[in-house]
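Visitor: fold the following and give me the result.
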Amino acid sequence: MNIHFFKYQGAGNDFILIDNRDLSFKDTDNNAVLQLCNRRFGIGADGLMLLQNHADYDFEMLYFNSDGNLGSMCGNGGRCIVAFAKHLGVIDQETDFLAVDGPHYAKISEEGNWVDLQMIDIDNINKDGDAYVLNTGSPHYVAEIQNLKDYDVYENGKAIRNNDTYKEQGINVNFVEDKGDHLFVRTFERGVEDETYACGTGVTAVALSMAQHNHQIGHIETPIKVLGGDLKIQFDYDGKQFTNVFLCGPAEQVFEGEISI
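Guide: You can find the predicted model right below:
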C-alpha cells in the first residue's frame, strides 16, 4: 500500500502526518508505524499522527509513538497537526480539535508557521524527592540540574524512566536549568526511549513546576530553550490551579512524499 505523507517539525520534534479522513490507514497497524518512524529504514520521526474526521470537532488527532504504540498527548505534535490542518484547508486561523486527553483550542499565525496550543488545566503537582511529578496530557518528571548542557540526559533519564516507581507505566523525564531570562530544558521521552530535541508537554510541565517552585503568582510567560529551538509557555496561576495554559512555538512542514508499506 502506498501512503501519502507529510513531515513536520516543531522545535526539532519531528512527526509524520497522514490525512486519514478516508480511514485508509488502520490505526491498529503498529508495525507500519514502527517502520515509518525508523530513521534508517523508514521516513524517520519521533512519532506519527493521523488527522481524522470527528462529528463534534474540526478534526481528531491520533498520535503514535515511534515504538508503534498509541501514545498520550503530544504538545508539539498537536501544534504540528494544527499547521497540517490549515495546509489541508480543514481549518483557518483557529480550531477546536480532539486529542486523547480531550478537546484543545489552538490558533495559528496567518503565515501558518507559529501555533499557540491550549493545554489542559493543572491543579495537582506532586513531589518525588526534590523533583516534581505532574501530568500535562502526558506524565512528566521534572528535576533541576546545573550545567545541563554537559549532563548525560540519556543515561540519567533512562534510569529514572525505568526505576521501580515508573517502569510499568513509563514517564517522560525533564531536566531544567534556570538561566535567568529563560529555562533551558532537555527531555528523555518514553515511547521514543531517547532524548528528543523538544517535548511540548514536557516544557509545559517544566514551566508550571518552576512557577510553583519559585512561588510565582499571576499571569506568567516563560521563555524556553530546547535543543531544537525556542518555545514559550504562558499561563495563569493563583497558587492552587494553573489555567489558560498555552504552548507556543513554530510548526513547519519539512517535506511530503509517498512511501510503500
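
Visitor: every contact and neighbour count from this point should use C-alpha atoms.
Guide: Fine.

Visitor: show me the strands in the stretch 101-250 of the chain, by range?
Guide: With strands called from DSSP state E, counting those that start in this stretch, the stretch 101-250 of the chain shows them at 102-108, 114-118, 126-128, 131-135, 139-144, 172-178, 183-189, 194-196, 218-226, 229-237, 242-250.

Visitor: list the buried ones in the helix or strand harbouring residue 83?
Guide: Assigned by DSSP states H and E, residue 83 falls within helix 75-88. Residues of helix 75-88 classed as buried: 75, 76, 77, 78, 79, 80, 81, 82, 83, 84, 85, 86 (neighbour count, 16 or more other C-alpha atoms under 10 Å).

Visitor: contacts for it next, please.
Guide: Residues from elsewhere that reach helix 75-88, judged by C-alpha atoms under 8 Å, 6 or more residues apart in numbering: 8-11, 13-15, 17, 49, 51, 61, 63, 91-93, 95, 106, 108, 112-113, 115-117, 119, 198-201, 247, 249-253.

Visitor: now the element after it, going C-ward?
Guide: Trace forward from helix 75-88 with DSSP H and E and the next one is strand 94-99.

Visitor: number of nearby residues for residue 253?
Guide: Neighbours of residue 253 under the rule other C-alpha atoms under 10 Å: 19.

Visitor: how far away from the center of its chain is the helix holding residue 83?
Guide: Going by C-alpha atoms, centre = their mean, to the nearest Å, the spacing between the C-alpha centre of helix 75-88 and its chain's C-alpha centre is 12 Å.

Visitor: relative to strand 94-99, how tilted is that helix?
Guide: 130 degrees (axes from the mean of the first three to the mean of the last three C-alpha atoms, to 10 degrees).

Visitor: narrow the contacts of helix 75-88 to just the buried residues.
Guide: Buried members of the contacts of helix 75-88, counted by 16+ other C-alpha under 10 Å: 8-11, 13-15, 17, 49, 51, 61, 63, 91-92, 95, 106, 108, 112-113, 115-117, 119, 198-201, 247, 249-253.

Visitor: I have a second one here; can you model it like the first so I can compare?
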Amino acid sequence: MRVDFTKMHGLGNDFVVLDARARAVPAIDAAIARALADRRTGIGCDQLILLEPSETADFRMRIFNHDGGEVEACGNASRAVALLHGADASVETSGGVIHVEPASGGASVDMGKPRFDWDAIPLAYAMDTAIMPVGWDGLDQPGAVNVGNPHVIFFVENADAVPLDEVGPEIENDPLFPERVNVNVATIENREHIRLRVWERGVGLTRACGTGACATAIHAMRRGLADREVTVTLPGGDLVIAWGDDNRIRMTGPATESYRGSFEWGDFA
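Guide: Predicted coordinates:
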C-alpha cells in the first residue's frame, strides 16, 4: 500500500504528517513510528503526526515522538497542521481539544488552560509546583506546568551554558515524573522576552518546542517575572505566548511545508 505524506516544520522542529481523514492508513504502532522517524533509514522527523476523523472536533491529531511513544500535545505540530488544513478548526488531541487558526506564514493556536496541581503534571508525590524543593546537577527549585503534556522549567542565568544533553535525560527519566517530563532551561531577558532551550521527552534536544515555550512563559508569568504576553526565543526562532484573562494560552508563530512524497507501507511495517 502506497501512503502519501507531507513533511513540515515549525522553527526547525520537524514532522511527517499522514492525513487519514479521507483515506485510512494501516494502524500505527511504536515500531512503525520509529522506523518512519529514523533520519538514516526512514523519512526522518522529530514527530510523526496522524490526522484522523473525530466525533468531538473537526478532526483528531495523534502525535508519535521520535522514539515511537505517543504523546498528548505538540505546539509546533499544531501550527503546522493549521497551515496544512488551511482554515480555523477544532482539533482533538490526547491532551484535550485545541483550536487552530492559520495566519500569515504560520498559525495561532489556542492551547487551552494550564494545569498546576501536582497530580495533573503528574508528579509521583505532592509538592508545590511553583517552586519545587528538588534539584539536579546545579539545576534546582524548578516549576512544573502541564499544557497538554508535562513540563519542568528551570530559570538560569545563561540557558546556553547548561549541559542540557547531559542533565536532560536524567531529569526526563527521574522517578519523580511517572510519565517522564519535558525539560526546559530558560533565561529571562526582561518582562517581555525569554530565551529557552528544551530537552523534549522522547526526542532529545530540539530546535523548538511549542508546548515548552507555553509552559515556560506561563511559569514566568505565574511567578510574576514576565508580562502576560512574551516573546520566547528558541534556537529555531521566536514564538509569542499570551495568557488571557480567560486562563487560556495562545501561541503564535511560523510553520512551513517542506515537501510532499509517498512511501510503501510494507517497507516500514
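
Visitor: for residue 34 of structure 1, find the nearest of the strands of the stretch 101-250 of structure 1.
Guide: strand 194-196 (15.1 Å; C-alpha to C-alpha).

Visitor: could you give the separation of that closest one from the chain centroid?
Guide: Worked out by C-alpha atoms, centre = their mean, strand 194-196 of structure 1 lies 12 Å from the chain centre.

Visitor: what is the neighbour count of the alignment partner in structure 2 of residue 132 of structure 1?
Guide: Matched by TM-score structural alignment, residue 132 of structure 1 corresponds to residue 143 in structure 2. Neighbour count for residue 143 of structure 2, taken as other C-alpha under 10 Å: 25.

Visitor: what do you get for residue 175 of structure 2?
Guide: That count, for residue 175 of structure 2 with other C-alpha under 10 Å as the rule, works out to 12.

Visitor: how about residue 161 of structure 1?
Guide: Neighbour tally, residue 161 of structure 1, other C-alpha under 10 Å: 24.

Visitor: swap in residue 168 of structure 1?
Guide: Count around residue 168 of structure 1 with other C-alpha under 10 Å applied: 10.

Visitor: give the aligned equivalent of residue 256 of structure 2 in structure 1.
Guide: Matched across to structure 1, residue 256 of structure 2 falls on residue 252, judged by TM-score structural alignment.

Visitor: gap between residue 157 of structure 2 and residue 243 of structure 2?
Guide: Per C-alpha to C-alpha, to the nearest Å, residue 157 of structure 2 is found 24 Å from residue 243 of structure 2.

Visitor: these two: which has the busier surroundings?
Guide: Shown here are residue 157 of structure 2 and residue 243; by other C-alpha under 10 Å, residue 243 has more neighbours (23 against 13).

Visitor: now the nearest residue to the more buried one once chain neighbours are set aside: how far from residue 211 of structure 2?
Guide: Among residues not flanking residue 243 of structure 2 along the chain, residue 249 sits closest, at 4.7 Å (C-alpha to C-alpha, 6 or more residues apart in numbering). In this structure, residue 249 of structure 2 lies at 10 Å from residue 211 of structure 2, with C-alpha to C-alpha as the measure.

Visitor: in structure 2, what residue corresponds to residue 144 of structure 1?
Guide: So residue 144 of structure 1 corresponds to residue 155, using TM-score structural alignment.

Visitor: no, scratch that, I was asking about residue 153 of structure 1
Guide: Match for residue 153 of structure 1 (TM-score structural alignment): residue 164.

Visitor: not counting its neighbours along the chain, what's nearest that match?
Guide: residue 199 (6.7 Å).

Visitor: for residue 54 of structure 1, same thing?
Guide: Leaving aside its chain neighbours, residue 54 of structure 1 sits nearest to residue 60 (5.7 Å; criterion: C-alpha to C-alpha, 6+ apart).

Visitor: which element, helix or strand, includes the one you found?
Guide: Counting by DSSP H and E, the element that carries residue 60 of structure 1 is strand 57-65.

Visitor: report the buried residues of that strand.
Guide: Buried, per 16+ other C-alpha under 10 Å, within strand 57-65 of structure 1: 58, 59, 60, 61, 62, 63, 64, 65.

Visitor: how about these in TSV, adding distance to residue 181 of structure 1?
Guide: Shown next, in TSV, are those (distance: C-alpha to C-alpha, whole Å):
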residue	distance to residue 181 of structure 1
58	37
59	37
60	36
61	34
62	35
63	33
64	34
65	32
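
Visitor: residue 208 of structure 1: which of the strands of the stretch 101-250 of structure 1 is closest?
Guide: Of all the strands of the stretch 101-250 of structure 1, strand 242-250 sits nearest to residue 208 of structure 1, with 7.5 Å by C-alpha to C-alpha.

Visitor: could you point out the helix or strand that follows the closest one?
Guide: strand 252-260.

Visitor: run the angle between that next one and strand 114-118 for me.
Guide: Relative orientation of strand 252-260 of structure 1 and strand 114-118, computed by the same axes, to 10 degrees: 90 degrees.

Visitor: identify the residues contacting strand 252-260 of structure 1?
Guide: Under C-alpha under 8 Å, 6+ apart, the answer for strand 252-260 of structure 1 is 1-10, 80, 83-84, 113.
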